[in-house]
Structures are given as C-alpha cells and as structure tokens.
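1. predicted coordinates and the sequence they were generated for:
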Amino acid sequence: MAAARTHHPDADTLPIERAHGEAARWHAGQTRRSGDPLLTHCLAVAAIVADIGMPPLVICAALLHDIVDTPCPPGRVSEHLGQEVADLIWAVRRAELTAIPLGSLTFDHTRPSVQPTREEAVLAIRLADRLHNMRTIAFVAPAKQYRKARETIDILAPLARAAGLTEVSRELHDLSAAVLRPSASASGVNPRLLTLLTLLLPAPQRARWQEEWHAELATLPTRRTRIRFTFRVLLGTPSLSLTLRRPVRRERRW
C-alpha cells in the first residue's frame, strides 16, 4: 500500500485491500513447498509489482495471479474488482513471454500518470512471480531448479533489462547464476564429461538426461561427491543406453 501511494499518490488503493481479502480467502490452507502459506507468495509478488511502479489495478491482479488454481467461482473477481483485473489475471496465465519483442517495452518510473499497456502489466507480474520463485528456489527439486534457472537467465532477465527494470534483471540473473554456476565450475571436467556421455544415448533422450545429470551434480557439495557421482554415471550409461534403445513391447489387444 505504501509503495502504491508513493508511485500513485492520487490513486484509489482500496481495491488492493479487497484483492488481499479475496486472496486470503481463496488461498486459505494452501501452502508452498517451503511450508509457508501460499498467500505469502501472492503478497511478495504484489509488493515487487508495487515497487516497480505499477498502478493499483495491476497490484490487484498480482495479488490474485494464482486464484485460478483455487475454488474461486468464475466471475467473482470481475464482480468484486472489475473486469479489467479479471482479464489481466487470465492474460498473465496465458502469456507467452518468448513472443514479446524486446524493443516494445518501457517502464517509465518518472511518469506515474502514464498507465502501462496490457503487455507491460502482464510482464511486470510474470517477472515478479519468477523473481520471488527464484528467491525461494531452494525448496524445488534439483532438476526443476536447473530448468527454471536456465529459462530465467536466457529469457526473463533479458526481458526485464530490455524493459528498463535493471535491478529486477540483475537479481534474476544473479539468482539464476547461483543455481547454474556449480554445474559450470564444479570440478572442471565433470560437467563436460556428463555432456559427452549423453552422446551414447538415443538423440531424443539426450537433453533430458543431460539436464538431470547436471542438476544433480549442482547439488553436490564437495569435489569428492561430484567425482563419485560422475563415476557412477560413467559406469551406468552403457546399460542405460541399451535400455533406452530397446524396442517397447506392446501387448496384443483382442
């Protein structure tokens, strides 16, 4: 609320209170992998969106960006907060960030009276959602950590930078690099060796196993454990390759 008033001193912030009430109601009992209430994620995303200067309507949509995964009745959001908020929530869910041209975005903090475009509002919420998820990525499975970090550093951080959100871009990059860096420097040859070993596998399977092996390697704390893991993969890859190449036997249906 304080951030919203700072950037938009003349705006009505009461809808933010109503959106918080709806989020608290429909996310009640839901928790994150960390064990924290899911509502803490909604609040964090809304706070990031408010800090970068988005108006109250966008903050409301940020608070409710996950409400489609609750028993909230269709039409309730538009009834209580307006159709524009409801439409923005669905736009956030459907957005394909890879389709956004990097040169089409500009967040102007010096002109709070200028309303963001739909595209800019969607991007603000998606970036805030990913930023908080990256801050809490330690509670995610290693393979998924690696996937999310790679996507963030390749797609979302550049989008944030192109939009002028340099601090958001920097934090996204740094958080992702912290996940990816162990696999890039763990013990010198280990990651490269794992990549070479995937060449023994059928081509359609290589990307999956490379991702899983590198993600597992990144979680190992010492050089000795990384070497042991690499040695186990080295010994097991020929057998895995034979298994993956074996034709699938289909049962005859009568």
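-> Looks like it arrived, so ask away. Numbers count the residues shown, from 1 in each chain.
2. use CA for all of it now, contacts and neighbours both
-> OK.
3. helices of the stretch 101-250 of the chain, start to end?
-> Secondary structure of the stretch 101-250 of the chain (DSSP state H, counting those that start in this stretch): helices located at 118-135, 142-151, 157-162, 166-185, 189-197, 203-219, 223-245.
4. and the first one, what's buried?
-> When burial is assessed from 16 or more other CA atoms under 10 Å, helix 118-135 yields the following buried residues: 119-134.
5. next, give me the two most distant ones among those residues.
-> Between any two of the buried residues of helix 118-135, the greatest separation by CA to CA is 22.2 Å, found for Glu119 and Met134.
6. mind listing what the closest residue to His65 other than its chain neighbours touches?
-> Leaving aside its sequence neighbours, His65 sits nearest to Ile89 (CA to CA, 6 or more residues apart in numbering; 5.5 Å). Contacts for Ile89 were tallied using CA atoms under 8 Å, 6 or more residues apart in numbering; they are 61-62, 64-65.
7. dropping in the other structure now:
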Amino acid sequence: MAVVRAHHPETDVSLIEHAHDEAAHWHEGQTRRSGDPYLTHCLAVAAIVADLGMPPAVVCAALLHDIGDTPCPQGRVVEHFGQDIAQLVSAVRTVMLGAIPPGRLTLEAADPDGRPTREEAVRAVCLADRLHNMRTIAFLDPAKQHRKARETLDVLAPLARAAGLTDVSRELHDLSAAVLQPASSAFAVTTRLLALLTLLLPAPQRARWREEWRAELAVLATCRSRTRFILRVLLGTPRLSVTLRRPACQER
C-alpha cells in the first residue's frame, strides 16, 4: 500500500484491499511447493508490480492473477472489480496457460496520458509472476528448474529489457544463470550460512526465507556485495524472528 501511494498519491487503495481479501478467501487452503500459503505468491507478484509504478487496477489484477485455479465462480471478478480488471486477469491467464507465448508480448505505442496500455499491464504481471517463481525455483525438480531458467534467460529477460524494466531483466538473467551454471564454492558457503541463519526463524517460515535470501544473493556479482548482504541479514534476522512470532503476524 505504501508503494502504491508513493507512485499514485491521490489513489483510493480500497479496491486493492478488496482484491487482497478476495484472493485470500479463494486461495485459502492452497499451498505452494515450499509449503507456504499460496497467497504469499499473489502478494509477492503484486508487490513487484507496485514497485514498477503500475496503477491500482494492475496491482489488483496481480493479486487475482491465479484466481482461475480456485473455485471462484466465473463472472465474480467482473461483478466485484469491473470489466477492465477482469479482462487483465483473463489476459494474464491466457499467457500463463501458453495460449499466447511470452515472446508475443511485444511493445506497443504508449498511452498519451502516461497510463500503461493493456499489453504493458499484462506484461508487467507476467514478468512479476516469473520473477517471484524464479526467486523460489529451488522447490521445483531439477529438470523443470532447467527448463524454466532457459525460457527465462532466452525469452523473458530480453523482453523485460526491451520494455525498459532493466532491474527486472537483470534479476531474471542472474537467477536463470545461477540455475544453469554451477555455483562457485564461495557462493555455496555463503548459501549455507544463510541456511543457518534461518534456524533463528519459526520453523514454518524457514524454507520461504531461505529461498528468498538465496535468490537475492544470486544476483549479487561481487564478494563485497554478498558480504554486505550477509551482514544485513545477520543484523536483521533477530528482529525478523520476533516479528514473525507475533500472533498478529502469524494470523496474516
């Protein structure tokens, strides 16, 4: 919410809150391969989209992008969120199901008012979805990891770069390269240190944070930057552990 307000100060975020509640309701009981509630993925994708400066309607579509895999009745998204958001969700799902290859999300003329075009919005959600999936790719079997990493490196990272999403492109590239190329021994040692730090966290949360930290570490090119990252994690983990153990946080 803070990021959305920073990019769009005058916006009403109540629709985003409604989209969150709707996603939480329909994804209840679903989990990811990591064991985390499926809603954590929807939130991560929405956060990435918000960081890109996308307007609230696109953030809503990011929160709802996988609602088609739930018992949510057809037409409910239109009823609650309007035709535009429903069409965005449908278009994203069409791409993810392979009906439109990711590489076909070509660039188009910008809206004269500065608003993202429909294709730009769909592309942002799809790239955010792949980015978070690449951050947690360790939970897939090796063959699927390799296949997803190769597609990301060959198609999606260049697509993000062509769209001007340089940071997204760089992270997609580095995460894919980390899967396709063996890690150095120094990287492996640092990864083991991160795994040890997660022992300070509540058991149900460890896998999630271990993989997210590992993904962030993978995009750092120098020993100095990795060392700084480890120090930040080391200093912040005790506070994070306390936060995650609070009852209110556990309920969320």
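-> Good, I have the coordinates. Everything quoted here is computed from the prediction, not taken from an experiment.
8. picking that back up, top of the contacts of Ile89 of structure 1 by neighbour count?
-> Ala62 (36 neighbours; other CA atoms under 10 Å).
9. circling back: which parts of the helix or strand hosting the residue nearest to His65 of structure 1 are buried?
-> If you go by DSSP states H and E, Ile89 of structure 1 is part of helix 83-94. Going by neighbour count (16+ other CA under 10 Å), the buried part of helix 83-94 of structure 1 is 85-86, 88-92.
10. so that helix versus helix 118-135, what angle?
-> 60 degrees (axes from the mean of the first three to the mean of the last three CA atoms, to 10 degrees).
11. with structure 2 superposed, average distance for helix 83-94 of structure 1?
-> Superposed on structure 2, helix 83-94 of structure 1 shows a mean distance of 0.8 Å to its aligned residues (mean CA distance after the TM-score superposition for structure 1).
12. what distance do you get for Asn133 of structure 1 to Val140 of structure 1?
-> Look at Asn133 of structure 1 and Val140 of structure 1: by CA to CA, to the nearest Å, they are 9 Å apart.
13. what is the burial count for the aligned partner of Pro182 of structure 1 in structure 2?
-> Superposed on structure 2 with TM-score structural alignment, Pro182 of structure 1 falls opposite Pro182. Burial of Pro182 of structure 2 is recorded as 10 neighbouring residues (other CA under 10 Å).
14. one more: Leu39 of structure 2?
-> Using other CA under 10 Å, the number of residues around Leu39 of structure 2 comes to 23.
15. go on, Ala207 of structure 1?
-> For Ala207 of structure 1, the neighbour count with other CA under 10 Å is 14.
16. for Glu10 of structure 2, same thing?
-> Neighbour count of Glu10 of structure 2, defined by other CA under 10 Å: 9.
17. isn't there a helix covering it?
-> No. If the criterion is DSSP: H, G, I helix; E, B strand; the rest coil, then Glu10 of structure 2 is coil and not within a helix.
18. distance of it relative to Pro238 of structure 2?
-> Distance of Glu10 of structure 2 to Pro238 of structure 2, computed by CA to CA: 36 Å.
19. now swap in Ala2 of structure 2 and tell me
-> 24 Å.
20. of the two, give the one with the bigger neighbour count.
-> Neighbours of Ala2 of structure 2 and Pro238, each counted by other CA under 10 Å, are more numerous for Pro238; the result is 14 against 10.
21. what lines up with that one in structure 1?
-> Using TM-score structural alignment, Pro238 of structure 2 lacks an equivalent in structure 1.
22. and the helix or strand encompassing Pro238 of structure 2, how far out from the chain middle?
-> Assigning secondary structure by DSSP H and E places Pro238 of structure 2 in helix 223-244. Mean-position distance between helix 223-244 of structure 2 and its chain equals 21 Å (CA atoms, centre = their mean, to the nearest Å).
23. list the buried residues of it.
-> Buried residues in helix 223-244 of structure 2, counting neighbours by 16+ other CA under 10 Å, are found at 226, 229-230, 233, 237, 241.
24. dump those residues to CSV, plus distance to Ala203 of structure 2.
-> Below are those laid out as CSV (distance: CA to CA, whole Å):
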residue, distance to Ala203 of structure 2
Arg226, 25
Phe229, 22
Ile230, 20
Val233, 17
Thr237, 14
Ser241, 10
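25. of all pairs in these, which one is the farthest apart?
-> The widest separation within those (CA to CA) is 21.6 Å, between Arg226 and Ser241.
26. burial count for Ser104 of structure 1?
-> Around Ser104 of structure 1 there are 10 residues (other CA under 10 Å).
27. residue in structure 2 paired with it?
-> Following TM-score structural alignment, the counterpart assigned to Ser104 of structure 1 within structure 2 is Glu108.
28. check contacts around that match.
-> Contacts here follow CA under 8 Å, 6+ apart; on that basis Glu108 of structure 2 touches 119-120.
29. from the contacts of Ile89 of structure 1, which land in helices?
-> 61-62 (DSSP state H).
30. which of the contacts of Ile89 of structure 1 still touch in structure 2?
-> Contacts from the contacts of Ile89 of structure 1 that recur in structure 2, judged by both residues aligned by TM-score structural alignment, their matches' CA atoms under 8 Å, are 61-62, 64-65.
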